[in-house]
Each structure stands twice: as C-alpha cells, then as structure tokens.
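Peer 1: Starting from these lines, generate the structure:
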Amino acid sequence: MGYLEDQAAVADGLLSLYEATFDPRWLDEIRSLVGEMLTAFWDDGSGAFFDTAKDQEQLVVRPQDVTDNAIPSGTSLAVDVLLRAGMLLGEPSWTERAQRTLERLAPTAAKAPLAFGHLLTALDFHLGPVVELAVIGDPGDSQTDRLLEVVRERFLPNRVLAAGAGPGAIPLLTDRQALGGKATAYLCEHFVCQTPTQDPGELARQLDAFRAKALAS
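Peer 2: Model prediction:
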C-alpha cells in the first residue's frame, strides 16, 4: 500500500483533476483511493493516521510524523482530502475522521504553528465558511465555461466546485437544473443557495460578496 503521504497526495491530485475536467470517473477513483487509505492507515482507536500501512513490515514503533515541512505531512494531506472530498461526495464519516484528527492535533499546532502550515489550512477550511458552487451544464459548453472562468479567476481556497449536466454522484448537483436549458450557476453555503444565475457578471458579484463576508468573519 506504500505510505500515507503518497496515497493522500494522489487523492489530492485527483480532486484537482476533477475540478479541471469535471469527468465523473475521477470521483470514482477518489472514492476507491480514500477507502483504501482509511483501511490501510487510519487507526480508529486513537483517531489518527499512521505513515505506514497495516500490512507493511512491522517496526518497533509504527511511524507517525504529523508535522509539515516543505512537503506537507501525510496526516495533513489526508485531513485536507477527507474534508474536501467528504463535502463534495457527501461522505460525513470522512469529515468526522478529519475533525477527530484536527481536534487531537490542535493544541500542539497552537503551540508550534510553523510546523503545521498545511494542517492549519485544512483547519481553516473546516471552520469555514466554505463556498459551495454548482454549475449545471455541459462542461464543454461555452456558456458553462464562461461561468467557470469567473470562479477560476478568483482566489477562493475554501470552496467546493462541481459541474455537470446531471446529478450523478454529487449531492451538490442534485435537484438543481439548467434553467431554460442554459448553463446555470448556484452559489451555496451549507446547501442553502442564492438565486441561481446564468450571468457571469452576477455570479462575480455573488462570489465577491461571499468573499468579503468571509474575510470579515
């Protein structure tokens, strides 16, 4: 199974690949990989990840390095993936595991924040607010692309983004329609959405207002 750092980094890359292509097959890959990661590296008794898999050669002490350096630790990568993928795919058990890890490490991170840079970005995502964006439309359509461009040109680190012509396996796309058959954007928080829009300018206004509110909170 390799190492936690490798598994979590690949899962993180698959999340980015989905946001770049909106090909649903990457969601299946994420589900599979995260499931394998939890089976191999998660210890439910301690609410923590180990760096080596359960089926690897047993060492005197099973390694568990939680600090971030130039490369994030396997633990912080895994927590970040569980939070983002859990919200995107509607997997509350993933979010619960991430929260347990954050609660366990928060006191240590508070004393040495420079050693937990990536973990603290995951904590910021967990605390929110998180902008949930659903764009209903064919990802290859020019109108869909114009709406997505508005999202991509803004720095929105705490976001979950989904796009597609149908609901598929993504809760964020469920029960939302392309109004009048045209690509439509829904900006939501905790699945409570603002007025859907097909106008890139209006979507930009909604996003800027959300970002201003987040910065003020």
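Peer 1: use CA for all of it now, contacts and neighbours both
Peer 2: Noted.
Peer 1: ok, how many other residues are close to residue 70?
Peer 2: Applying other CA atoms under 10 Å, we find 7 residues neighbouring residue 70.
Peer 1: err, residue 190, not the other one
Peer 2: 10.
Peer 1: Now the nearest residue to it once chain neighbours are set aside: which helix or strand?
Peer 2: Using CA to CA, 6 or more residues apart in numbering and skipping the chain neighbours, the partner closest in space to residue 190 is residue 132 (7.7 Å). Assigned by DSSP states H and E, residue 132 belongs to strand 131-136.
Peer 1: thinking again about what came up before, and the residue nearest to residue 190, how far is that from residue 166?
Peer 2: 17 Å (CA to CA, to the nearest Å).
Peer 1: got the buried residues for the strand or helix carrying residue 205?
Peer 2: Using DSSP H and E, residue 205 maps to helix 200-216. Residues of helix 200-216 classed as buried under the neighbour-count rule (16 or more other CA atoms under 10 Å) are 200, 202, 203, 204, 206, 207, 210, 211.
Peer 1: What are the contacting residues of it?
Peer 2: 129, 131, 146, 147, 150, 151, 156, 185, 187, 197 (CA atoms under 8 Å, 6 or more residues apart in numbering).
Peer 1: Tell me which two in the residues you listed are the farthest apart.
Peer 2: Farthest pair in these (CA to CA) is 129 and 146. Separation: 24.7 Å.
Peer 1: picking up where we left off before, show me which of residue 132 and residue 166 is the more surrounded one.
Peer 2: Taking neighbours as other CA under 10 Å, residue 132 and residue 166 compare with residue 132 leading, 21 against 16.
Peer 1: Run through the residues that contact that one.
Peer 2: Neighbouring residues of residue 132 by CA under 8 Å, 6+ apart: 159, 160, 161, 172, 187, 188, 189, 190, 191.
Peer 1: Grab the longest helix from this structure for me.
Peer 2: In the chain, taking DSSP state H as the definition, the longest helix is helix 92-111.
Peer 1: for that one, packing partners?
Peer 2: With contacts defined as 3 or more CA pairs under 8 Å, 6 or more residues apart in numbering; DSSP states H and E, helix 92-111 has these neighbours: helix 74-89, helix 117-127.
Peer 1: Please provide the structure for the following sequence as well, for comparison with the first:
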Amino acid sequence: LKNASFIADNMMKADGGLFHNHKEGKSTLNGYLEDYASVIDAFLGIYEVTFDEQWLKKAESLAEYCLENFYDDASGLFYFTSKQDEFVIRRTLETNDNVIPASNSIMAKNLFYLSKHLYKESYEETALNMMKAVQGNFDEDVSGYANWLHLVLFTANPFYEVAILGPESLEDRKFLQQNYLPNSIMAGALGESYLPLLEKRYVDGETFLYVCQKGSCKLPVSAPTEALNQIQPRQNNFF
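Peer 2: As a prediction, the model looks like this:
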C-alpha cells in the first residue's frame, strides 16, 4: 500500500499518465505499456483487499489513458510505447510472456476485471478481441501465452462478481479470499456505494453478500460460507 501510494503521489503525470522511473526525487520518461498494465493490476488488487474505491478509480483512469494513447485499432492490441513518444521509429506489440507476462496479456485481464467491476461491456469486448487476436499462436508456443490462457478459462467457465456490503464486509472478504477463487472478482463497502456492482444493495446495519454473474445476482446471503458454496460447486474443473 505504501508503494502504491508513492506511485500515485510521485509518478503520475499531469495528463493522467505514468512516468517510467523515479530517481533522486525526480520522475522521468513516459511509462511503457508494461508499467501501466502492472500498476493497474496492482491497484485492482489493492481495491479488492481494502475496498477503498480510490484504487479502483485510479485503475479505471489509467486504463482509459492506455486506450487513448497505446491502443492500435488495426491489430486490436496495445503498442508497447505511447503515441506521446514521437521519437520511436517503430512501435512494437508485445504478446509473448517472457520473464514477466506479456503487457498485452496483463492489459487484457485488467480490462476484463474492470468490465466486471464497472459493468463496462466495451472493456470486456476489447479484452476478448485481444485474446482472439493472439489465440492462433497458442498451439505453437503455449508456454509463451500462459497468462492469456487465464482469460480463456475465465470465459470458458462461470465467472462471478461477489459484492459484500455492510459493517462486516472486510471480515467476510478476508474469509472468502482464504479460498482459491480465480474465477471471481470482489467488491465491497462498509456502507452505501454508487459503484455499479454495489449500488442500491446496502441494508442499514446488516452485512449481505451477493454472488452475481454478468450483473444478475442470486438472493443475498448473510454468511460468507453460503456465498462460498454458491461459487465453489462449479469449480471442480477450473485450473
């Protein structure tokens, strides 16, 4: 959390983008796609642990910046460098995993997760089109596309949005996250929230959990074990 706050406070540009590095009190160079993808991924993770909505909003803002400055309409993928980097002779598209997952594969998963948090169908559409753009290479080098295959599994199996609202939301979140639930995202609040997944679901003084799919939710439950049972029976063949 301290590192994320440092990035937010010191490495964000005036136009909403990211700097690539920070040295001796100065941030310089435009960020690359891997910088944006990794920071968005981290901010989403922090939101799901803290339920502090500022991190979700920062992740969305950075994703919008990427769509504006890195996205290539022709390929349906993101360039590694921003259009702000005019000195670059040839802009490349990184799709293969290497020492770290490919920046495009991280971005595709980020957009998929954001689409579930924010009910933005355009994000999911972009993520799936990115997957389709590279899926022809999976058989040739499956190890180089391992991170992409997470997205394949997310779309081939039920995926859940879990909303937790009420004074015990953080405790219930902690219980659920002690289990392996790769096919889900979690959102929550101690009180009323206007996030699409949470809006109009808070009941004063009570804590309820909602297990949803594509915005359609089962009846709310008050025990995290009940919510877990609504997710786990379908996971036998997942991962």
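Peer 1: ok so, going back, check the mean deviation of the longest helix of structure 1 from structure 2.
Peer 2: With the two structures superposed, helix 92-111 of structure 1 lies on average 1.3 Å from its match in structure 2, counting by mean CA distance after the TM-score superposition for structure 1.
Peer 1: do stretch 7-19 of structure 1 as well
Peer 2: Mean deviation of stretch 7-19 of structure 1 from its aligned counterpart in structure 2 after superposition (mean CA distance after the TM-score superposition for structure 1): 0.5 Å.
Peer 1: okay, and that stretch goes to which residues in structure 2?
Peer 2: Here stretch 7-19 of structure 1 aligns to structure 2 at residues 36-48, judged by TM-score structural alignment.
Peer 1: Residue 177 of structure 1 matches what in structure 2?
Peer 2: Counting by TM-score structural alignment, residue 177 of structure 1 lines up with residue 202 in structure 2.
Peer 1: Pull the contacting residues for that match.
Peer 2: Residue 202 of structure 2 makes contacts with 165, 166, 191, 192, 193, 208, as judged by CA under 8 Å, 6+ apart.
Peer 1: out of the residues you listed, who's nearest residue 52 of structure 2?
Peer 2: Nearest to residue 52 of structure 2 among the contacts of residue 202 of structure 2: residue 193, at 10.9 Å, using CA to CA.
Peer 1: I figured that closest one hits residue 203, correct?
Peer 2: No. Look at residue 193 of structure 2 against residue 203 with CA atoms under 8 Å: they stay out of range, at 11.3 Å.
Peer 1: Between the two, which has more neighbouring residues?
Peer 2: Taking other CA under 10 Å, residue 193 of structure 2 and residue 203 do not tie; residue 193 has more neighbours (16 against 12).
Peer 1: Over in structure 1, tell me which residue corresponds to the more buried one.
Peer 2: Aligned against structure 1 by TM-score structural alignment, residue 193 of structure 2 finds its counterpart in residue 167.
Peer 1: same check, this time on residue 97 of structure 2
Peer 2: Residue 97 of structure 2 maps onto residue 68 in structure 1, with residues paired by TM-score structural alignment.
Peer 1: next one: residue 74 of structure 2
Peer 2: Alignment note (TM-score structural alignment): residue 74 of structure 2 maps to residue 45 of structure 1.
Peer 1: go on, residue 113 of structure 2?
Peer 2: Using TM-score structural alignment, residue 113 of structure 2 sits opposite residue 84 in structure 1.
Peer 1: Next, find the distance separating its match from residue 154 of structure 1.
Peer 2: Separation of residue 84 of structure 1 from residue 154 of structure 1 (CA to CA) stands at 18 Å.
Peer 1: Counting neighbours around each, name which of these two comes out higher.
Peer 2: residue 84 (24 against 12).
Peer 1: Now for the more buried one: which residues touch it?
Peer 2: Residue 84 of structure 1 neighbours (CA under 8 Å, 6+ apart): residue 160.
Peer 1: correct me, but residue 52 of structure 1 touches residue 63?
Peer 2: Yes. Using CA under 8 Å, residue 52 of structure 1 is in contact with residue 63, at 6.7 Å.
Peer 1: The two: who's more crowded?
Peer 2: residue 52 (22 against 12).
Peer 1: Give the aligned equivalent of residue 84 of structure 2 in structure 1.
Peer 2: Looks like residue 84 of structure 2 aligns to residue 55 there (TM-score structural alignment).
Peer 1: separation between the residue sitting nearest the centre point of structure 1 and residue 210 of structure 1?
Peer 2: What sits nearest the mean C-alpha location of structure 1, by CA atoms, centre = their mean, is residue 84, with 1.7 Å. From residue 84 of structure 1 across to residue 210 of structure 1, the span is 19 Å (CA to CA).
Peer 1: Is the residue at the greatest distance from the centre of structure 1 in a helix, a strand, or coil?
Peer 2: Relative to the mean C-alpha coordinate of structure 1, counting by CA atoms, centre = their mean, the farthest residue is residue 60 (34.5 Å). Assigned with DSSP: H, G, I helix; E, B strand; the rest coil, residue 60 of structure 1 falls in the coil class.
Peer 1: No further queries at this time; thank you.
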